[in-house]
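Chemist: no sequence on this one, just coordinates:
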């Protein structure tokens, strides 16, 4: 039902208008999902159940957050968010963007080139128009697998990160080596080879670690476990790269 409703709305309502009315539509939908079996750490909604997506992800019926959004927000709140912190966030989910804008005394800049997210600026991650040592924290969730010149992007992220700053990174992963082939250019072939129409590679954990280290980062890799009550995925891998 959820997927059918979403497809109908996106087919007939312009994207910018849909972004504006999305919170209202979700709150109307969430009325039928109220309960005490789950809690969203982003919007504090208590649900009878998550919305189960076709890819097995769990979506909050009230704010639309995915499992990775909720885990990320918990990490940020517990370990990173502090007064006057300077943050650059690449293509945050709309649920997280709205949450950020309610945070007091943080300097949060959201960037997006795709048009699928709400953002403050449109930075090319391989040519970021910011000075060196500008940001305490950079969030780069599910971005690098879209970027052909990923090492150049990593170098830029290292350049603009403050000393002792952190960049939090996540991508899809595979076993073995990084798989990339730039001769694969059609959406159909990229979907077949990389799992999504606009992906250009699939990283391995060790392969991504080596590329980040090659531009100067120190990398800490953490794996998190499932929490059904909070809607967190099992064996979720996140990179914490420091300068």
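Modeler: Arrived safely, thanks for sending. What you see is a predicted model, and the numbers here were worked out from it, not measured in a lab. Numbering: from 1, shown residues only.
Chemist: from here on, just use CA atoms for contacts and neighbour counts.
Modeler: Will do.
Chemist: ok, residue 85 - contacts?
Modeler: 105-107, 135-137 (Cα atoms under 8 Å, 6 or more residues apart in numbering).
Chemist: next up, a structure to set beside the first:
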């Protein structure tokens, strides 16, 4: 029912209106989902059940976060939020954007070039319009698989990150080597080969690590397991890159 309702709303309501009214609609919807079986790390909503999405991910009925959002917020809040921390976030989920904006001790900037996300700026990741050494923390989740010149994007991320700063990065992953083929330009071909119409490659963990190291980053691979109460997915991988 949830997925059908969402589809109808997106067909009938302009995106800018959806962004404004979504929190209120979710508040109403979540009333029937209250319980004690689960807890969202972002909005602290206690739920009797998550919303199961078609891709098997678990959605918070109150704020709309998915599993990777909830884990990322917990990691960032515990390890990286320090007074005056300057954060750059590329195309964040709406649940994360709203929560990060509530944090009083950080300077948070969200960027989105596509217009599909709420954002403060429109930075091209291959040519970021900021001075070098600007950010303490950069969040780059499910972005680089969209970027043809990904190594230039990585170089820019390295440039604008402060010395000793941290980049948290995640993409879809596969075993073996990176798979990319720039002759595949149609949405049909990209969906078939890369899993989504606007993806241009599938990284392996080792391949992404190597490319990040080539531009100067030091890399730590973080592995996480399933956690039912918070709705965290199993075998989740995050690359922690430091300058």
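Modeler: Structure received. Keep in mind that what you see is a predicted model, and the values were worked out from it rather than measured.
Chemist: quick one: TM-score?
Modeler: Overlay of the two chains. TM-score (TM-score structural alignment, normalised by the length of the first structure): 0.99; 243 aligned residues with a Cα RMSD of 0.5 Å.
Chemist: that older thread, keep only those of the contacts of residue 85 of the first structure that are in strands.
Modeler: In strands, defined here by DSSP state E, the members of the contacts of residue 85 of the first structure are 107, 135-137.
Chemist: for the second structure, what spans make up the helices?
Modeler: According to DSSP state H, the second structure carries its helices in the segments 2-12, 15-30, 67-79, 94-102, 150-160, 187-194, 205-214.
Chemist: tell me what the longest strand anywhere in the second structure is packed against?
Modeler: Ranked by number of residues, the top strand in the second structure under DSSP E is strand 161-170. Applying 3 or more Cα pairs under 8 Å, 6 or more residues apart in numbering; DSSP states H and E, one finds that strand 161-170 of the second structure contacts strand 135-141, strand 236-242.
Chemist: give me the mean deviation of it from the first structure.
Modeler: Following the fit onto the first structure, the mean deviation recorded for strand 161-170 of the second structure is 0.3 Å by mean Cα distance after the TM-score superposition for the first structure.
Chemist: show me which residues of that strand are buried.
Modeler: Buried residues in strand 161-170 of the second structure, counted by 16 or more other Cα atoms under 10 Å: 161-162, 165-170.
Chemist: and those residues, which is closest to residue 80 of the second structure?
Modeler: Closest approach to residue 80 of the second structure among those (Cα to Cα): residue 166, at 8.7 Å.
Chemist: now render the buried residues of strand 161-170 of the second structure as CSV, adding distance to residue 44 of the second structure.
Modeler: Shown next, in CSV, are these (distance: Cα to Cα, whole Å):
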residue, distance to residue 44 of the second structure
161, 31
162, 32
165, 28
166, 26
167, 26
168, 23
169, 24
170, 24
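Chemist: so which pair among the residues you listed is furthest apart in space?
Modeler: Maximum distance among these (Cα to Cα): 19.9 Å, for 162 and 170.
Chemist: for the residue positioned nearest the centre of the first structure, give me its contacts.
Modeler: The first structure has residue 141 as the residue nearest its centroid, 3.6 Å off, counting by Cα atoms, centre = their mean. Shown in contact with residue 141 of the first structure (Cα under 8 Å, 6+ apart): 90-92, 168-171.
Chemist: swap in residue 107 of the first structure?
Modeler: 84-87.
Chemist: okay, the helices and strands packed on strand 161-170 of the second structure in JSON lines with distance to residue 113 of the second structure next?
Modeler: Below are those laid out as JSON lines (distance: least, Cα to Cα, whole Å):
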{"stretch": "strand 135-141", "distance to residue 113 of the second structure": "13"}
{"stretch": "strand 236-242", "distance to residue 113 of the second structure": "23"}
